[in-house]
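# Please work out how this folds:
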Amino acid sequence: MKIGWDLVTRKEYFLSSWKSDDDPSEGEYFLRIVTKGYPQFFTFKGSKKIFRGGSWNGVGFSGYPTHQLSQYRQRFLMNDKQVFLECDILDKSIVSIYKLRASGLGQTYAWTNQSNTRNVISTGVQDECERFALCGANSVCILDGNLPTCECLKGYVPKFPEQWNISYWSNGCVARNVKSDCVNGSSSDGFWKYTEMKLPDTSFSWFNEILSLEDCRNKCLENCSCTSYSNLYVLDGGSGCLLWFDDMVDMRRFTQGGQDLYIRVPASELDNGRRKKMMLIIGITVGGIIFGLTCACALILRKRGVARFIYRKHYESILKKEEIYLPTFDFSVIVKATQNFSSCNKLGEGGFGPVYKGTLTNGQELAVKRLSKNSGQGLEEFKNEVVLIAKLQHRNLVKLLGCCIEEEDIMLIYEYMPNKSLDNFIFDETRRHLLEWPKRFNIICGIARGLLYLHQDSRLRIIHRDLKTSNILLDANLDPKISDFGLARTLLGDQIEANTTKVAGTYGYMPPEYAVRGHFSTKSDVFSYGVIVLEIVSGKKIREFSDPEQCHNLLGYAWRLWSEGRQLELLDEALGERFTPSEATKCIQVGLLCVQQRPEDRPNMSSVVLMLNGEKLLPNPKVPAFYIERDTIPELDALLENCMSRNEVSITVLEAR
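As a prediction, this is how the structure comes out:
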C-alpha cells in the first residue's frame, strides 16, 4: 500500500487506526503525508499532530536515524502529479504488516518461512522526545537516560525562564536580545553547526534538489527571515538545499544517524562562542596539568592501598556503628555481572545515580545502584538507604541484598524487579493496557500496606519523603515494592512530625506544609500516596495533565468530576468498561481524602488500608491542595522559580521558608 497523495485527483491514501482493539471502525489516529512546505509524514490524533516522522532525506525520514532502516527499502516519489511513500522488505522470506493501533502507536508484525509464529518487531514511539514539539520552538530535545531534557538553540533563550526551570518547556525559546545586521540580503551573520539532528518541521520551508551546501548557505544569508539550512539529501556526502524561516519546531538530537543542521546566529554570538572555545582550550590545558599531578598523587596512594582503605573504612564504620550486617560484593563480580556497566544493562537513573541489571554466574539477577560522580547525594543518602532498608522486611518494600565499595565507587545491590517502575507502566501507551483494574487495585493496596509498615509497624517510624511512581517497583507478578530510601527520615518514640530547613522530594508529590515550610510528618507520605492513587486510576501524570475545561491540574480535575458526580470519567481510557465501579469510586475518594490541604484532614495509613478493604461509608473529601495549575499559584511559583529540580529527579537541597 502507498501512503501519500495523487495530486491530480487530490485523493489521499493514509493509514487510520481502529476505534478500539475490538472495533474495526475508523479510530481517532491517522498516519498521513502532509505536503505543505517540504513533504513529511505525521501521526495525528484527530486534527492534532502528536508525532512527526520528518522529511525525506534520500535514505529515510529525518525522524528516524538511518541505521534503523536497514531491513527495508523505502522510496519516496515526489513530482507534480504525486507524492507517495513506498516500502519494500529486502528479505523476501519475511511477510510483514504495519498496523496503527487504537492507542495511536504503530506496530510491525512479521512472519518468516521458517516459523508461523508472529513476531512484533516494532512498537512505534519509543521515548518522550518523539512527542511532537515537546520542547516548543527553537529548542532541541535530548534524552538523558530515560528522561527528556530540552536545550535552547545557540543564540536563543527560554521564553519563560521560570517555567523552563521546572521542566515546563512547551513555550520554547526566543532569540536572544542581540541585533542582527541583516539588511537587504547583506549580513555578517554566521551559522552554528548541530550534528546528529532530527531536522525541524518543514511545513514552513523552501527546498531545492540541485544546490550545493555552500550555495544553500549563501541562499539563507540572502534572506533575513532564513533561520537555518541543511542538505536535502544525505547520500554521497549530501546534496540539495533545505531552508527554514522563522521558528524551528520539533527537533531532537540522536546518538547517531541524524543530520547536520546549521543555525543562523549573529556575528557577536559566534565571536562569543570562539572566545568560550579558546577559554575552554586554556581551561582544559591547565586542568590537564592539575589532573595529571592529582592522578600521580592518587596513583602513589593507590599503590600504598591508602585510598581504598580510607573509603572502605569510612562506609564500613557506618555499618558497624548501626549494628548492621550487610553482605559485601566484590567489585570484579559486579563488573562481570553488569558487563562492565554496559548501557544495554542500564535500567534507569535517579538522584543517586544510574541503576544497572546484573546477572551472577549462578543465574541470580540483581539491580545495582551506582553512586554517580555528579550526584548531589552521597554519604548521608548512603547511610539512610543502608541503615533504614537493611532493617526493614516487608513484602511491599524492595529488598537490599548488599553493597559494594571500591575506592570511590559506591554501590547498593537490590533484588531485581523485572517490570521496573510503576511509571513505566501507567504512563506508557502500550504497557498501560496490561494494567487491568484488578492489577491496579492490587498495586494501590500494596503501596498502602508498605506505607503502613513504615509509619506504624516497623521498629522505626519512617517518613519516606520521596514517594512517587518512579520509586514504586513492580516484580514479576506486578506486585508493588517501595524503593529509594535515600531521603527518608526517622521519628523517635511517639514523635509524629518534625521540621527541616532542607526540603527534599519531587514537585507534584510534595504537600503544601512541606514544600513551603519544611514541615513533614507521616501525613506528608499520605499526600504523596494520594497523588499516586489518582495517577494509577487515571493514567495521567500529575506534572503534565491540565484540565481542558478549567485551570486545574490532575487533583483539581479529579475534585471537579467528584463534586459533579462524574468521578468515573477520571478512569484511564485504557480500562474501557473493564473495572469494578464501587472499587474505582472508593479509590478516587481515598485519593482525594489523602491530598487534602490540611494534614489533619488526611487519614493515616491504617485508616486508608481499612477504607480500601472495608465496606464502611467513607467521609466526603474537601477541595484538595494545589488543585490549580502551578502557573496560577503565586506563592508556589516563587518557591519553584528558585528551587525546584528539572524532570522528576528528587530535590535534595531546597531551603524551606
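# only C-alpha atoms for contact and neighbour calcs from this point on.
Will do.
# Just the strands from the stretch 551-657 of the chain, written as ranges.
Applying DSSP state E, counting those that start in this stretch to the stretch 551-657 of the chain gives strands spanning 651-655.
# Helices of that one, start to end?
554-563, 581-594, 605-613, 634-643 (DSSP state H, counting those that start in this stretch).
# Export those to JSON lines and append columns for distance to Thr328 and mean neighbour count.
Converted to JSON lines, those look like this (distance: least, C-alpha to C-alpha, whole Å; neighbours: other C-alpha atoms under 10 Å):
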{"stretch": "helix 554-563", "distance to Thr328": "44", "mean neighbour count": "21"}
{"stretch": "helix 581-594", "distance to Thr328": "40", "mean neighbour count": "21"}
{"stretch": "helix 605-613", "distance to Thr328": "35", "mean neighbour count": "18"}
{"stretch": "helix 634-643", "distance to Thr328": "37", "mean neighbour count": "14"}
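# Sequence B follows; please return its structure for comparison with A:
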Amino acid sequence: MDHILTIRYNPTQTDDCDTYAFCGANGNCNIASYPKCVCLKGFVPKYPIDWGFGDWSNGCVRRTKLDCRGGDEFLKNTQVKLPDTRLSWFNESMNLQECEQTCLGNCSCMAYSNLDIRGQGSGCLLWFGDLMDIRQFNENGQDIYVRMAASEVGGSSSGNTGARKRTGIIVSIVLSVVFLLVITVIYMKYKKAGKVLAFSRQSHSEDLELPLFDLTTIVNATNNFSDDNKLGEGGFGAVYKGVLKNGQEIAVKRLSESSRQGQVEFKNEVVYITKLQHRNLVKILGCCIEQDEMMLIYEFLPNRSLDCFIFDQEKGVSLDWPMRFTIINGIASGLLYLHRDSRLRIIHRDLKAENILLDNERNAKISDFGLARSFGGNESEASTKRVVGTFGYMSPEYAINGFYSVKSDVFSFGVLVLEIVSGKRNRGFNHPDNRLSLLGYAWTLLRDQKFMELIDPSIASTFNPVEVLRSIHVALLCVQNNPHDRPEMSSVVTMLSSESTLPQPKQPGFFDETSVSEASSSSNSKHNNYSANEVTISQLLPR
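As a prediction, the model looks like this:
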C-alpha cells in the first residue's frame, strides 16, 4: 500500500539553518561552515551572482540534466537532516536495495532513504521534485541517496557506497571542495568589506539573465587594465577599452574600492539596463564578479561621451548642428521609453552630458543607471532623505526638498539641450554683464527675441534657425521652476518634431546665480554633506 508521510522538524528556531528552506532548493545548510549554504553534490547555484553575495534563497540546480532512459545513478549524502517530505512516498516493508530500484524505475523520483530514523536499514522513503530544507549534521544525521546523471557519479551505483567507482568519489569531492573554497573566499572578503549584496528575488522572477565574464578574459582584453586602455573615470570607477579574442570591442566599467558608488548602484545598473532595450540606451553585454572585482561589460562606443564635444571648442566643430539636433531627439526618445514605454517606468536621476555616449554615427545612447529608480502601479513621485546626482542638472524640488519624479528628468533634459545649443556648462556659468544662470540667460534671450546670442560659435555655419529656436523654447519649457508646468517627455518629443505653436515658458528654476547658490547651500545642509552618488533611502508616494 502506498503511503504519504509528513515529518515536521523542530519548530523552535535556534539558528539560520532552522529557517525553512534557508539555502533554497537542493541546498545544504551547515551552521558551522562559511558560507552556511552549499549546493548538494552535482548541483550548482541557480544564480551565481546572488550566491556569491550571500543570497542563497534561490537554491541550486543540476549541473548535468538527468537521463532516465540512459541510466541515472545515485549519489550518497551523509549525516543530514532529511528534506521536507511534503512531496514524498514511503513503504515500511521495503529494504534499502528495493527502495533504490523503486526510485530508479520512476523518472520523477529524485532521492531515497531509509524510513527508519534510527538507521536500522528498514523501510523506504522516496522524494519527488526539488529537495527542500536539508541541513548538515556532524552526527545523528541520516543518509540520503540523490538521483544524478551517470556522468556525475562516474559509474554504476547502488545504495552501498562501496559500489561506486573511486574516481567518481574523488571528482565529486574535489569539485565540492573547490567550489566551497571559491564561494567562501568571495563571501568572506565582501562581508569583511561590508559589501555583501543580495539581488532581489523580484529581478529573478522576471527572468533576469546576464552573461558572466571570467576575470582572466577581462584582464587579457584590457591588457591588465593598462592606462593606455583607460577611457575615463567617474564616481563608479574607471572605464577601460577591451578587445575580446573574437575581435569584439568592449568597454569595461570597473568598480574601484574607493568608489563613492557601491553595490546598490552596481545592482541598479545590472537590474535596470538588462531589461531595457532601445536604440538610444547603451547596451550591456555582461558582468564580472570575481575575487575582489566587480565590473560591468558594455558595448564599446568609439566616440565616448557628449561632453567631450560640446564643451571643447576644437572637437565641437566636428559635431555640427544636424548631428546635435539628432542627438537631442535621440535623448528625448530614450527618456520617453524610460518614462512611459518600458515595463519598469524608470527615472534616470543622473541625466547629464557625461552620461550620453555616442556611437559610430554619433547617435545618442543614455548610460549609467546606477542612480535610477523605477515606479509601478499608481506611483508617480518619491522623496529621498539624501539627494544624489550631479548638481547643475538637478531640478529645484529635488535639490532642495528631495522630491523626484519623471519631471526631474525632464528638467535635466532641458538643461542638457541648452548646453548642447550653447556649448556652455550650466554649472559654473558666469555671464560678464549680469548674475544670471545659463537657464536665466537663455530665458531672457528668448523673451527679448535675441536667442541667436546663445548659439555655440562652433555651429554658427551649420545651424538651422527654426530648429535651434524650437530646441531652446522646448528646453525652457522643460526647466520651468514648477514641475507641474513642465511637459511630459511624450509632449517634448512631439514639440521637437512638429511646427505647432508653443506656450511661453515661465521663469526657470535656478534663474540667477543667487538662487543656484542658495539651492546648493540648502542641499548641503538638509542632506548632510551632499555628495553625488550617495545611496538613497526612498519613500514612494501615491499619485
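# Work out the TM-score between the chains.
A TM-score of 0.62 describes the superposed chains when it is computed by TM-score structural alignment, normalised by the length of the second structure; 356 aligned residues with a C-alpha RMSD of 2.7 Å.
# hang on, the earlier thing: can you add distance to Glu406 of the first structure and give the helices of the stretch 551-657 of the first structure back as JSON lines?
Formatted as JSON lines, the helices of the stretch 551-657 of the first structure follow (distance: least, C-alpha to C-alpha, whole Å):
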{"stretch": "helix 554-563", "distance to Glu406 of the first structure": "45"}
{"stretch": "helix 581-594", "distance to Glu406 of the first structure": "43"}
{"stretch": "helix 605-613", "distance to Glu406 of the first structure": "40"}
{"stretch": "helix 634-643", "distance to Glu406 of the first structure": "34"}
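# for the second structure, longest strand please?
Using DSSP state E to define each element, the second structure has its longest strand at strand 72-81.
# matching residues in the first structure for that strand?
Using TM-score structural alignment, strand 72-81 of the second structure corresponds to no residues of the first structure.
# and the very next helix or strand once past that strand, which residues are buried?
Next helix or strand after strand 72-81 of the second structure toward the C-terminus (DSSP states H and E): strand 88-95. Of the residues in strand 88-95 of the second structure, Ser88, Trp89, Phe90, Asn91, Met94, Asn95 count as buried by neighbour count, 16 or more other C-alpha atoms under 10 Å.
# which one among the residues you listed gets closest to Ile328 of the second structure?
Ile328 of the second structure has its nearest neighbour among these in Ser88, at 61.8 Å by C-alpha to C-alpha.
# what residues are up against the aligned partner of Cys403 of the first structure in the second structure?
When the second structure is aligned by TM-score structural alignment, Cys403 of the first structure is paired with Cys287. Cys287 of the second structure sits next to Leu210, Pro211, Leu212, Phe213, Met294, Met295, Leu296, Ile297 when contact means C-alpha atoms under 8 Å, 6 or more residues apart in numbering.
# Recalculate using a threshold of 6 Å.
When contacts are counted by C-alpha atoms under 6 Å, 6 or more residues apart in numbering, Cys287 of the second structure touches Leu212, Phe213, Met295, Leu296, Ile297.
# three-state assignment of the fourth one?
Leu296 of the second structure falls in the strand class when you classify it by DSSP: H, G, I helix; E, B strand; the rest coil.
# Which residue of the first structure sits opposite it in the alignment?
Aligned partner of Leu296 of the second structure by TM-score structural alignment: Leu412.
# Could you check how far the nearest residue to that match once chain neighbours are set aside is from Asn471 of the first structure?
In space, and not counting its chain neighbours, Leu412 of the first structure is closest to Cys403: 4.4 Å by C-alpha to C-alpha, 6 or more residues apart in numbering. According to C-alpha to C-alpha, to the nearest Å, Cys403 of the first structure and Asn471 of the first structure sit 19 Å apart.
# who's in contact with Asn524 of the second structure?
Applying C-alpha under 6 Å, 6+ apart, the residues near Asn524 of the second structure are Tyr530.
# separation between it and Arg425 of the second structure?
Separation of Asn524 of the second structure from Arg425 of the second structure (C-alpha to C-alpha) stands at 21 Å.
# Which strand or helix spans the aligned partner of Glu385 of the first structure in the second structure?
Matched by TM-score structural alignment, Glu385 of the first structure corresponds to Glu269 in the second structure. Element membership for Glu269 of the second structure, per DSSP H and E: helix 263-273.
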